[in-house]
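In: Kindly generate the corresponding structure for this input.
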Amino acid sequence: MSITFSKSREEMNVGYIHAYLTKSYWNEGISLEKVKKCIDNSLNFGMFQDGKQIGYARVLTDFVQFSYLMDVFIEPKLQGRGYGKMLMEHIFEDEDISQLPGMLLATKDAHSLYEKFGFKRFSEENKNRFMIFKRNETK
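Out: Sure, this is the predicted structure:
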């Protein structure tokens, strides 16, 4: 089986990406139009097996100082077989990413995968440096 990667927006299977994201805990119910807009405004990483998309991630970045890893997923029936690690390795080896000083991400799961690539949970000392704004949230 041949595994390939692409950053080309044109090669991303938008329907496949939408179908996964709309059922994910972080983007449940997201519209196809919003997924298209996210793809258009991000650095995309598609993973393909014999030409069929089996994984995806995107990075929001200014290409100098800031990057935020988002929407990482592998086809559910292929999870646990090292494909997530392969996708992350590809992202970190990418010329647009490898020169950046760091990266943020938010996740409820897969911490052990991300820790293999140097991601750390916020320390007590750093947790008060970060803030979040969420529209329509009370308090």
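
In: CA atoms for contacts and neighbours, from now on please.
Out: OK.

In: Now do the buried residues in the longest helix belonging to the chain.
Out: Secondary structure of the chain per DSSP state H: the longest helix is helix 83-93. Within helix 83-93, the residues that qualify as buried are 83, 84, 87, 88, 90, 91, counting by 16 or more other CA atoms under 10 Å.

In: One more sequence to fold, the one below, so I can look at both together:
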Amino acid sequence: MSCTALLSSSTLRAMYEISADPARLDVPRIHAWLSTDAYWALGRTLAKQESAIAGSLNFGAYHVETGEQHAYARVVTDRATFAWLCDVYVAPAARGQGLGTSLVAAARDHLTPYGLRRILLATHDAHGVYARLGFEPLADPAKWMALGLQ
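Out: Okay, the predicted model is just below:
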């Protein structure tokens, strides 16, 4: 993470627009980010990424002046009871300014009207970022199970 000071929320809003419009997604860029630089998605194929995007609620953060996408987050949800926040990624040049936190906050706020019971995520190294937004470790992780197919 960069040592750059966090930008104020008003500065971030002036620099970036966060949108859930799937037509704005730069899919080749998202694929390149995730398949080459995200530990959880290394080697993911473009076809697999396109399928994941098609079945999800997607968020992009776009630089206001250039329109270039600088961050991405994906939510798998039934829009009624449950959501899984995943594939949160900020381009290296845009890190350390609070953009990831703003992106996740926007996704959380977008989901609020659905009245979901739970939003889950998994992270190897960003617990502090998510904790600032209200995420907590599972109260009883022994209740949870997973089926790994690959």
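
In: re the thing from before, so the longest helix of structure 1 matches what in structure 2?
Out: The counterpart of helix 83-93 of structure 1 in structure 2, counting by TM-score structural alignment, spans residues 99-109.

In: Can you give the contact residues for that stretch?
Out: 9, 12, 18, 59-61, 71-73, 75, 88-90, 129-130, 133 (CA atoms under 8 Å, 6 or more residues apart in numbering).

In: which one of these sits closest to residue 111 of structure 2?
Out: Residue 111 of structure 2 has its nearest neighbour among the contacts of stretch 99-109 of structure 2 in residue 75, at 9.3 Å by CA to CA.

In: In this structure the closest one contacts residue 57, no?
Out: Yes. If you go by CA atoms under 8 Å, residue 75 of structure 2 and residue 57 touch, sitting 5.0 Å apart.

In: of these two, who's got more company?
Out: Applying other CA atoms under 10 Å to residue 75 of structure 2 and residue 57 shows that residue 75 carries more neighbours, namely 26 against 21.

In: And that one? What does it align with in structure 1?
Out: So, by TM-score structural alignment, residue 75 of structure 2 is matched to residue 59.

In: go on, residue 23 of structure 2?
Out: Under the alignment (TM-score structural alignment), residue 23 of structure 2 pairs with residue 10 in structure 1.

In: From residue 80 of structure 1, how far out is that match?
Out: Residue 10 of structure 1 sits 28 Å away from residue 80 of structure 1, going by CA to CA, to the nearest Å.

In: Same check on residue 2 of structure 1?
Out: 18 Å.

In: if you count what's nearby, which of these two comes out ahead?
Out: Higher neighbour count among residue 2 of structure 1 and residue 80: residue 80, with 10 against 7, using other CA under 10 Å.
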